[in-house]
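Enquirer: can't give you the sequence, but here's the structure:
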């Protein structure tokens, strides 16, 4: 088995005359916790979209869990995301008219499996078993983010991408969400986190800093 769960090889992305990503060579090991950092416009979102098969590079290769992402058609990309990737968003993206349990089971539906027991178990893991019948509007920001983490986990993906997961949270909920991500990493999942927060970045194994679509710094964080 390849030790790298994510690898980009001379990967670039252009939009017309604008180069969003420029010749990136990235290797992320299985079980690593990595932060992508950089100012707005540095290419973090474009990189995340490519690594989650929501977009494709203009040049170069992207190897995800041993699969050349460039060889996947649209249906195969959707299947890859369903089987391999969990997504955690800053804006939560919960369905407002579905309760907590239904939001989790909807994620299972896209995976062609509906298992209420498994949905309840994953909510218990993030400390939200007492909120299963609540609507998103009845939850605090921190509670909504924990539901988002449960949604990302319910299909047991090996790779979790977290896009500014604490950006809308207060300090206490930021701490709780980071603790959940670190627990998931200790359990063997690869975590990729996009963040502007240097304090959060230093809680990971490695920081990759982007500027104008290029990697300008890689920093290994000592425990």
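Expert: Arrived safely, thanks for sending. Computed from a prediction, not measured in an experiment: that's the story for all the values here.
Enquirer: Could you use CA atoms for every contact and neighbour count after this?
Expert: Noted.
Enquirer: what about residue 39, how many neighbours?
Expert: The burial metric for residue 39, expressed as a neighbour count using other C-alpha atoms under 10 Å, is 13.
Enquirer: and the gap between it and residue 121?
Expert: 38 Å (C-alpha to C-alpha, to the nearest Å).
Enquirer: so where do the helices sit in this protein?
Expert: Counting by DSSP state H, the chain has these helices, from start to end: 44-51, 74-84, 100-110, 116-125, 141-153, 171-186, 198-201.
Enquirer: Below is structure B, check it against A:
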């Protein structure tokens, strides 16, 4: 098996004449916590969408957990996401008429098996065991984001993608979310966080930098064996 949870070779994404990504070659090890950084328009969200099987590349190869994602059709990508990928966004995307517990169980439904006790346990893990019966509008922004983290964790997916996960949070809740990521990292989860905030990058093992759709370098903060 490859040492890499994620690897891209010559990855390109074009929108008509716009090169959103141009010849991206990166490799992310299992258990690594990596931030992808760049200014607005650098291509970081486009890259995350391709790596998480939400979109496809125009050219190049993408290997996820040893599988060639470029060879997957839409159904294959959907199945791969359900089995391998946990997704976390800046916008919470919670169903407003479902409780915190039900929102987490919805992710299990797409995985074909629901387990109320497992959903409650993962909410407890993110500090929301006392809020499982609350609707999203009864939760603070930080609590809603923790429900989203629980939703991303409940199927025990080995790879977690987070796109600006603290963008809508105050400093206190940002710290809570980062502490949860640190605990997940200690459990050898592979985490890829897209952010434009340099302070968040300091919490990761490595910072990959993009500019105008191109890889422009990286900074290793903690070497992963």
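Expert: The structure has been received and is ready for your questions. Quantities reported herein were computed from a predicted structural model and do not represent experimental measurements.
Enquirer: sorry, back to before: same list, the helices of structure 1, but as JSON lines with distance to residue 22 of structure 1 and mean neighbour count please.
Expert: Rendered in JSON lines, the data for the helices of structure 1 read as follows (distance: least, C-alpha to C-alpha, whole Å; neighbours: other C-alpha atoms under 10 Å):
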{"stretch": "helix 44-51", "distance to residue 22 of structure 1": "11", "mean neighbour count": "19"}
{"stretch": "helix 74-84", "distance to residue 22 of structure 1": "23", "mean neighbour count": "15"}
{"stretch": "helix 100-110", "distance to residue 22 of structure 1": "34", "mean neighbour count": "21"}
{"stretch": "helix 116-125", "distance to residue 22 of structure 1": "39", "mean neighbour count": "18"}
{"stretch": "helix 141-153", "distance to residue 22 of structure 1": "30", "mean neighbour count": "24"}
{"stretch": "helix 171-186", "distance to residue 22 of structure 1": "29", "mean neighbour count": "16"}
{"stretch": "helix 198-201", "distance to residue 22 of structure 1": "23", "mean neighbour count": "15"}
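Enquirer: so what's the residue most central in space within structure 2 up against?
Expert: Taking C-alpha atoms, centre = their mean, the centroid of structure 2 lies closest to residue 161, which sits 0.9 Å from it. For residue 161 of structure 2, the contact set (C-alpha atoms under 8 Å, 6 or more residues apart in numbering) comprises 48, 52, 85, 86, 87, 88, 191, 192, 193, 194.
Enquirer: Dump these into CSV; add distance to residue 21 of structure 2 as well.
Expert: Supplementary listing: the contacts of residue 161 of structure 2 in CSV, determined by distance: C-alpha to C-alpha, whole Å:
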residue, distance to residue 21 of structure 2
48, 11
52, 15
85, 22
86, 23
87, 21
88, 22
191, 21
192, 17
193, 18
194, 15
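Enquirer: Could you identify the pair within the residues you listed that is furthest apart?
Expert: 85 and 194 (15.1 Å; C-alpha to C-alpha).
Enquirer: burial count for residue 59 of structure 1?
Expert: Under the neighbour criterion other C-alpha under 10 Å, residue 59 of structure 1 is assigned a count of 16.
Enquirer: Would you check how far apart it and residue 74 of structure 1 are?
Expert: When C-alpha to C-alpha is applied, the distance between residue 59 of structure 1 and residue 74 of structure 1 equals 18 Å.
Enquirer: Do me a favour and get the end-to-end distance for stretch 164-179 of structure 1?
Expert: Start-to-end span of stretch 164-179 of structure 1 (C-alpha to C-alpha) is 15 Å.
Enquirer: And for stretch 187-205 of structure 2?
Expert: Distance between the two ends of stretch 187-205 of structure 2: 14 Å, counting by C-alpha to C-alpha.
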